[in-house]
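Trainee: just the structure for this:
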Amino acid sequence: MILRDQIVRGLHPPGAPIPNEDALCAEFGVSRITVRRAVADLETSGFLIKRHGRGTFVSDKLPPGRPSATLGFLDSLKKTDIETQVEVLNVEAAEPPADIARQLDILAGVAAIHAVRLRRRDGAPVMVTEAWVPEAIGQGVTRRELQKRALYQVLISQGIRFGRVVQEITAVAASPTYAKLLNTELASPLLKITRLLYDVKRRPVQHLTVHISPERSRLLMDVSIDSMNTLAAGSIFHDVGPEPTK
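Mentor: Predicted coordinates for the structure are as follows:
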């Protein structure tokens, strides 16, 4: 993945040779078998070409680059809905985990609507979403409805007006379930995006978790310069060491 990113960014330009096996082993601290596998994967993906007796080179015909994007939050949801195909894996009324219940202001023992979906693009799995919605506003969230339209559209049709989103981004290792759904290796790195959506009255209306593989997906953010020193641009928290004294 690192070598692929270097190629995409132009650190190894089209037609240029990549470092030999010994150099790659030393750079990444891995075995020769691992290097050969990575190079073979990149060759299969169209990023590298082996030339007998000469070495391995970056392809002159790289796969199309990823376009940049400038979209509002609802526009980005609409874009995802249009460009991907959804498979609804599960929809049920269930008691949410304690941490999610707290964020949604749901009392212990009270059920919420739980929906799990897998999205594909051109047949490739790209995203697993897991949503929790308070039961009082989630009556219209059914398997049939989610097969026809996105969750945010279902909620809007029920009168929900979104006001703000709190988002957290972390890296996690792929569990057996996510590795299988996203067709990736067990414990491979995934990007986990957690969103808590509020309505215009500042009531939490949806808890959403998204898992994506960095091999196929990325997250873009368009932040105004006025927001760069505010929470809107994102704050970094370190979960190590003692809490700072006040």
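Trainee: only C-alpha atoms from now on, for both contacts and neighbour counts.
Mentor: OK.
Trainee: can you pull up the most central residue in the protein?
Mentor: In the chain, the residue lying closest to the centroid (Cα atoms, centre = their mean) is residue 212, at 3.2 Å.
Trainee: another one to check against the first:
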Amino acid sequence: MSSDPIVSLDRRRPEPLWHQAERAIRARIEAGEWPAGTRIPAEDRLCELLGVSRITVRHALRNLESLGLLRREHGRGTFVRSATVVAGLRGLTSFTEEMAALGLVVGSTLLSQEIIPADAMTSAALEIEEGEPVLRIRRLRLGNDAPIGVQAAHLRLDRVPGLIDEDLSKGSLYDRLDRLYGIQPTEATETYRVGAVDAVDAALLGVAPGSAAFVVERVTVDPRGPYEFTHSIMRGDRYEIRSTLRV
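Mentor: Below is the predicted model of the structure:
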């Protein structure tokens, strides 16, 4: 682990010192100097390397922890985490936007796009008859090139005519829906529960079958009603849910 000064912080800049410190620590992580699993220097050592106070260092570390880049272990220190998505209170965003907001490089592998009959769960979510055709888009979701989840989006076929013939391997699906059909989400309801990864998804996610995962179901609506039902299996070790509760 390098003990050279991390960066020269500039007190003349309008940018707060804690933010400069946060960016400096993050730069070492993203450059691979402090890889996943590494214990970073203690707070007093970071104060020396950065030339700032303990309060400033703690502010920076707290922000990086909230972003999922660091984890603190009582009595052991602070460690660099593997790519982790921390989901909490946020606006209605796509996966692409969520990854960008967390500072992760978004990636996606298209597994399939096909028209299938809606099962009972999908038909109830989209308010259509069971067995009606829907477009299912199944993708492997990545953050910083690491698999995070397997996501299957089900779209009402009457709302997206011709989408089956589009190349959906790149870009944001929400951007595509807006550009081609003028569909802009106004509300979404998400349900989280704990489940186990089956053998097929386990191979894609790089985990053992039966590993713990978050099962996330999302129904997205616009002024015309529900148009998308998404079912996601998110790796339990790379996806967290964090909420702030206030009186």
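Trainee: before we move on, back to that, and the residue nearest to the centre of the first structure, what does it touch?
Mentor: 126, 127, 128, 182, 190, 191, 192, 218 (Cα atoms under 8 Å, 6 or more residues apart in numbering).
Trainee: which of these are conserved in the second structure?
Mentor: Retained in the second structure: 126, 127, 128, 190, 191, 192, out of the contacts of residue 212 of the first structure (criterion both residues aligned by TM-score structural alignment, their matches' Cα atoms under 8 Å).
Trainee: narrow those to those in strands?
Mentor: If you go by DSSP state E, these have 126, 127, 128, 190, 191, 192 in strands.
Trainee: give me the spatial nearest neighbour of whatever residue of the second structure lines up with the third one, chain neighbours excluded.
Mentor: What it means is residue 128 of the first structure. Alignment note: residue 128 of the first structure maps to residue 150 in the second structure; criterion TM-score structural alignment. Take residue 150 of the second structure and drop its neighbours on the chain: the residue closest to it by Cα to Cα, 6 or more residues apart in numbering is residue 140, 4.6 Å away.
Trainee: circling back: from residue 105 of the first structure, how far off is the residue nearest to the centre of the first structure?
Mentor: 27 Å (Cα to Cα, to the nearest Å).
Trainee: now swap in residue 211 of the first structure and tell me
Mentor: Counting by Cα to Cα, the gap from residue 211 of the first structure to residue 105 of the first structure is 24 Å.
Trainee: also residue 98 of the first structure?
Mentor: 10 Å.
Trainee: residue 141 of the first structure now?
Mentor: 19 Å.
Trainee: so between these two, which is more surrounded?
Mentor: Using other Cα atoms under 10 Å as the criterion, residue 141 of the first structure and residue 105 rank with residue 141 on top: 22 against 13.
Trainee: what does the more buried one align to in the second structure?
Mentor: By TM-score structural alignment, residue 141 of the first structure lines up with residue 163.
Trainee: check residue 173 of the first structure too.
Mentor: So residue 173 of the first structure corresponds to residue 196, using TM-score structural alignment.
Trainee: which residues of the second structure fall in strands?
Mentor: Going by DSSP E, the second structure shows strands at 70-73, 77-80, 85-87, 106-117, 133-143, 146-156, 187-196, 212-222, 225-235, 239-241.
Trainee: what span of the second structure is the helix or strand containing residue 26 of the first structure aligned with?
Mentor: Per DSSP states H and E, residue 26 of the first structure falls inside helix 21-28. Mapping helix 21-28 of the first structure onto the second structure (TM-score structural alignment) gives no aligned residues.
Trainee: show me which parts of that helix are buried, residue by residue.
Mentor: 21, 24, 25 (16 or more other Cα atoms under 10 Å).
Trainee: wait, doesn't the first one sit right on residue 32?
Mentor: Pointing back at residue 21 of the first structure there. Yes. With contact defined as Cα atoms under 8 Å, residue 21 of the first structure reaches residue 32; the gap is 6.7 Å.
Trainee: what is the aligned counterpart of residue 210 of the first structure in the second structure?
Mentor: Per TM-score structural alignment, residue 210 of the first structure is aligned with residue 232.
Trainee: count the residues that sit near its match.
Mentor: 21.
Trainee: I figured it hits residue 152, correct?
Mentor: Yes. Between residue 232 of the second structure and residue 152 there is a contact at 6.2 Å, judged by Cα under 8 Å.
Trainee: circling back: contacting residues around the match of residue 128 of the first structure?
Mentor: Here residue 150 of the second structure is in contact with 138, 139, 140, 141, 201, 204, 205, 232, 233, 234 (Cα under 8 Å, 6+ apart).
Trainee: among these, which one lies nearest to residue 105 of the second structure?
Mentor: residue 141 (10.9 Å; Cα to Cα).
Trainee: report the contact partners of the closest one.
Mentor: Taking Cα under 8 Å, 6+ apart, one finds 106, 107, 108, 109, 147, 148, 149, 150, 151 in contact with residue 141 of the second structure.
Trainee: apart from its chain neighbours, what residue comes closest to the second one?
Mentor: Right, the one you point to is residue 107 of the second structure. For residue 107 of the second structure, the spatially nearest residue (Cα to Cα, 6+ apart) is residue 142, at 4.5 Å.
Trainee: check the gap between that neighbour and residue 178 of the second structure for me.
Mentor: Counting by Cα to Cα - residue 142 of the second structure and residue 178 of the second structure are separated by 23 Å.
Trainee: and the two? which has more neighbours close in?
Mentor: Taking neighbours as other Cα under 10 Å, residue 142 of the second structure and residue 178 compare with residue 142 leading, 22 against 12.
Trainee: about what we covered before: between the contacts of residue 150 of the second structure, which is nearest residue 94 of the second structure?
Mentor: After measuring the contacts of residue 150 of the second structure against residue 94 of the second structure - Cα to Cα - the closest member comes out as residue 141, at 11.8 Å.
Trainee: mind checking what the closest one lines up with in the first structure?
Mentor: Match for residue 141 of the second structure (TM-score structural alignment): residue 119.
Trainee: ok, residue 216 of the second structure next?
Mentor: Match for residue 216 of the second structure (TM-score structural alignment): residue 193.
Trainee: ok, its match - contacts?
Mentor: 167, 168, 169, 170, 209, 210, 211.
Trainee: mind listing what's buried in the helix ranked longest in the first structure?
Mentor: If you go by DSSP state H, the first structure has its longest helix at helix 32-44. Neighbour counts over helix 32-44 of the first structure (16+ other Cα under 10 Å) mark 35, 38, 39, 40, 42, 43 as buried.
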